[in-house]
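Enquirer: Structure for this input, please:
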Amino acid sequence: MRKIYLDNAATTPIHEEVIDEMADCMKKTFGNPSSTHVFGREAKAKMELSRKKIAEALQVSPAEIVFTSCGTESNNLIIRSSVDHLGVKRIITSNLEHKCVKETSLEMGECRNVEVVKVKTDVNGSVDLEDLEKILKSSDQKTLVTLMHANNEIGNLLDVKKVQTLCEENAALFHTDTVQTLGHYPMDLSELKVDFASCSAHKIHGPKGIGFAYIKKSTRLRPQITGGGQERGLRSGTENVYGVVGLAKAFEMAIQDLDKHKTHIESLKKYTIDQLKATIPGVEFNGLSADLEKSLYTVLNIRLPFKDALIGFELELKGIAVSQGSACSSGAAKVSAVIESILTPEQIETTTPIRVSFSCYNTKEDIDALVGVLKNISEKHLVPH
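Expert: I've put the predicted structure just below:
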């Protein structure tokens, strides 16, 4: 049975070229980057070249790229240090953020006496920018706004430029979780002028266990992990050299092939929408995920017009991997917090959401197989008995 992977928002298969680059580094560059002898200097050179390549692609200084273990660590570093070291007394976020942002913000409220304010979102899961402006103007407390660039479940895109302008006008710091968008969209961080952003290599066909935080130098953020003073003092610990090399290669390939991959994946997404509409009566799409202009082109959140708690398992029996929420909560019996926030109780009780997320490795044949299985499942539920 052919296996079909359609859960690329959770993680992506690693490019062969990335594996080769990492394997070569493992074989030849084993030194500790903090060592001053030739072995250490070779490892340090590999890391700094990787940092430079990423910084150049984002139009920022290499000193503003801090390697971490993943997007979750990057987001934790930014939020916690903003409170502990930059004097942030208020965090503005939303109910639709990734758990690492939502839970860390709530912990700052509980443990650091920080005010946590949730900006309104509409029925499609989009941030209400008028409400954001109103909240920003309601207090002169030092504020951090943390809103994701693209929702990992429903794909809604945030108008980052508009949010940054509002933050600048109100002297607030702005952090955006860009884990789902860096490497998928051209991004000039010097033009966007955000204060903080985050990236995870495994979302762009790189290895797990490595990512980076973009930290604007002027913010003077301080570390959460202390010790040896690595990463310019912002993240102590012996660096994951081959992981960094893999991240840089994956990022380089993502930027190099961005237009080609975007065109291919957008066509797959449109094809999926058209085929589902033609095949399953009453199918709908959650959030703005069916709007190619306003959503992440790699994500489509489908709302099937029947209740089937085992649909993920049924698809897996046919060799097809999708998600019924975000990867972090895919084992939960209930729907995700994001879906709960945008659907009515009746919709939750009578429909089934699944997230399909695409990569450059997917084909129309994959989509035909998915739609065929969903058609068979839907017929069992929708045909009158």
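Enquirer: hey, let's count contacts and neighbours off CA atoms from now on
Expert: Fine.
Enquirer: Going by residue numbers, what spans are strands in the stretch 251-385 of the chain?
Expert: Using DSSP state E, counting those that start in this stretch, the strands found in the stretch 251-385 of the chain span residues 284-285, 299-304, 320-321, 352-357.
Enquirer: Residue 249 is nearest to which of those?
Expert: With CA to CA, the closest approach to residue 249 among these belongs to strand 352-357: 22.3 Å.
Enquirer: can you put the strands of the stretch 251-385 of the chain in JSON lines and add mean neighbour count and distance to residue 48?
Expert: Listed next are these as JSON lines, based on neighbours: other CA atoms under 10 Å; distance: least, CA to CA, whole Å:
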{"stretch": "strand 284-285", "mean neighbour count": "18", "distance to residue 48": "43"}
{"stretch": "strand 299-304", "mean neighbour count": "25", "distance to residue 48": "33"}
{"stretch": "strand 320-321", "mean neighbour count": "22", "distance to residue 48": "37"}
{"stretch": "strand 352-357", "mean neighbour count": "25", "distance to residue 48": "33"}
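Enquirer: Can you say which of those is nearest to residue 165?
Expert: Nearest to residue 165, of those and by CA to CA, is strand 299-304 at 27.2 Å.
Enquirer: Now do residue 218: how many residues are near it, please.
Expert: 8 (other CA atoms under 10 Å).
Enquirer: Confirm that it sits in a strand.
Expert: No - secondary structure of residue 218 (DSSP: H, G, I helix; E, B strand; the rest coil): helix, not part of a strand.
Enquirer: Against residue 233, how distant is it?
Expert: Using CA to CA, to the nearest Å, residue 218 is found at 15 Å from residue 233.
Enquirer: same thing with residue 105?
Expert: For residue 105, the distance to residue 233 (CA to CA) stands at 24 Å.
Enquirer: The two - which one has more neighbours?
Expert: residue 105 (25 against 16).
Enquirer: Spell out the secondary structure type for that one.
Expert: Under three-state DSSP, residue 105 comes out as helix.
Enquirer: unless I'm mixing things up, it is touching residue 115, no?
Expert: No - using CA atoms under 8 Å, residue 105 is not in contact with residue 115, being 9.2 Å away.
Enquirer: and for comparison, fold this next one:
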Amino acid sequence: MEKRKVYMDYAATTPMKKEVLDAMMPYYTELFGNASSIHCFGREVKSALETAREEVAKLINANTSEIYFTAGGTEADNWAIKGYAFANKERGNHIITTKIEHHAVLHTCEYLEKYHGFEVTYLDVDKDGIVDLKQLRESIKDTTILISVMFANNEIGTIQPIKEIAQIAKEKGIAFHTDAVQAVGNVKVDVKELDIDLMAMSSHKIYGPKGVGALYVKKGIKLHPLVHGGAQEKKRRAGTENIAGIVGFGKAAQIARINLDNHIEKLTSLREKLINGVLDKIPYTRLNGHRTNRLPGNANFSFEFIEGEALLLSLDMLGIAGSSGSACTSGSLDPSHVLMAIGLSHEIAHGSLRLSLGDMNTEEDVDYVLDNLPKIVERLRMMSPLYEKVTKGGN
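Expert: Predicted structure coming up:
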């Protein structure tokens, strides 16, 4: 079969849509004003900024005034956790999160522990990556001020019981933050229905530009600024706004909202074909994450007796782009903290592959992967003495 290029790493980043780029281009050239300027050059840019804010708000059913633009999802997570912790430290110093969070959350919590005297509880998850609500309840203390649980995991795709977690937080008067970078634009997210207080989003996960994100801050939430120096974003996030990026984010949010149902239906269909094909064709394979309660485009597998890095390189030689986990930790030789948290051994965790689907993928792409992945896995396994022993009837 002839080599083709198949991108299945949409969880790392998405290609920017043409409509998004077209919307952005004028703000690099003739519409160059500073949104803080009171003259006509500034006012027309300010209008575009607020239109984009409205589109992002509509995508998650928020009030426009509750959207604050940032430089990305990582900054939004940092701001939510540090900003809330510092603004409410007189009420307590205890934060609850999980062991499978993105490092934007984990490293922020570790920073607060190490340098600011906060106490953090890291919740376990089950074999599918779902938080134990009983353990969550039991972890709450009189000093607990914030619960941070990601909406959907970036590696294994598992979606958390967000509404139930938010309800537990509300019963105890605790704020609830969720990293929804992977969820927004891929599943329905309604911050009012779910009763979320703080939520991080990122443009480049929904076919928008890199370098721009947003933090949803529910009205009434007390939050210290993370970036100081100006009066932008209602004096909560200083710095001249990235207008072109924000306009692109707004356009991407609009497209995502309009196309959400079709997007979910298409990706779920492709995901099921991919998962079923891999599990049928390749023995000694495990699907990581919940079988059905997962992101529509996420498929994460562990293949026994092989190394994930060799698998990725072999796929790349055939034009197939996948991942072994989070793109933010791709340079690490350590096994995924997410896969370890769901109970995988080091050996099996090292043999993992994440294939994440997106709008440009087709059934032919899935067929190409299913034609080639089994051959690659078999070839790599033939180099393993352990695999040879198992297939010959050993233990």
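Enquirer: Among the strands of the stretch 251-385 of structure 1, which comes closest to residue 329 of structure 1?
Expert: strand 352-357 (12.5 Å).
Enquirer: That closest one: how far from the chain's middle?
Expert: 16 Å (CA atoms, centre = their mean, to the nearest Å).
Enquirer: That strand relative to strand 299-304, how many degrees between them?
Expert: Per axes from the mean of the first three to the mean of the last three CA atoms, to 10 degrees, the angle that strand 352-357 of structure 1 makes with strand 299-304 is 160 degrees.
Enquirer: With structure 2 overlaid, report how far strand 352-357 of structure 1 is off on average.
Expert: When structure 2 is overlaid, strand 352-357 of structure 1 sits 0.5 Å from its aligned residues on average, using mean CA distance after the TM-score superposition for structure 1.
Enquirer: Then stretch 260-270 of structure 1?
Expert: Stretch 260-270 of structure 1 sits 0.7 Å off on average (mean CA distance after the TM-score superposition for structure 1).
Enquirer: Where in structure 2 does that stretch fall?
Expert: Stretch 260-270 of structure 1 corresponds to residues 262-272 in structure 2, going by TM-score structural alignment.
Enquirer: List the buried residues for that stretch?
Expert: The neighbour-count check on stretch 262-272 of structure 2 (16 or more other CA atoms under 10 Å) flags 263, 264, 266, 267, 268, 270, 271, 272 as buried.
Enquirer: Kindly report the same for stretch 377-385 of structure 1.
Expert: 377, 378.
Enquirer: Contacts for the match of stretch 260-270 of structure 1 next, please.
Expert: Residues outside stretch 262-272 of structure 2 that contact it (CA atoms under 8 Å, 6 or more residues apart in numbering): 186, 187, 296, 297, 298, 299, 357, 358, 359, 362, 363, 366.
Enquirer: re the thing from before, just put the strands of the stretch 251-385 of structure 1 in TSV and tack on distance to residue 335 of structure 1.
Expert: Output for the strands of the stretch 251-385 of structure 1, formatted as TSV (distance: least, CA to CA, whole Å):
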stretch	distance to residue 335 of structure 1
strand 284-285	15
strand 299-304	12
strand 320-321	18
strand 352-357	8
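Enquirer: Which stretches in the stretch 251-385 of structure 1 count as helices?
Expert: 258-279, 311-317, 337-342, 345-350, 364-382 (DSSP state H, counting those that start in this stretch).
Enquirer: Export those as CSV, with columns for distance to residue 72 of structure 1.
Expert: Output for the helices of the stretch 251-385 of structure 1, formatted as CSV (distance: least, CA to CA, whole Å):
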stretch, distance to residue 72 of structure 1
helix 258-279, 24
helix 311-317, 26
helix 337-342, 18
helix 345-350, 29
helix 364-382, 31
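Enquirer: Buried only: go through the contacts of stretch 262-272 of structure 2 for me.
Expert: The neighbour count (16+ other CA under 10 Å) marks 186, 187, 296, 297, 298, 299, 357, 358, 359, 366 as buried among the contacts of stretch 262-272 of structure 2.
Enquirer: if I look at residue 105 and residue 115 of structure 1, which residues touch both of them?
Expert: residue 91.
Enquirer: how about the buried ones among the contacts of stretch 262-272 of structure 2 in JSON lines, adding distance to residue 210 of structure 2?
Expert: Output for those, formatted as JSON lines (distance: CA to CA, whole Å):
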{"residue": "186", "distance to residue 210 of structure 2": "17"}
{"residue": "187", "distance to residue 210 of structure 2": "20"}
{"residue": "296", "distance to residue 210 of structure 2": "22"}
{"residue": "297", "distance to residue 210 of structure 2": "20"}
{"residue": "298", "distance to residue 210 of structure 2": "21"}
{"residue": "299", "distance to residue 210 of structure 2": "24"}
{"residue": "357", "distance to residue 210 of structure 2": "19"}
{"residue": "358", "distance to residue 210 of structure 2": "17"}
{"residue": "359", "distance to residue 210 of structure 2": "18"}
{"residue": "366", "distance to residue 210 of structure 2": "27"}
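Enquirer: Check those and tell me the two furthest apart.
Expert: Using CA to CA, the two most remote members of these are 187 and 366, lying 21.4 Å apart.
Enquirer: That'll do, ta.
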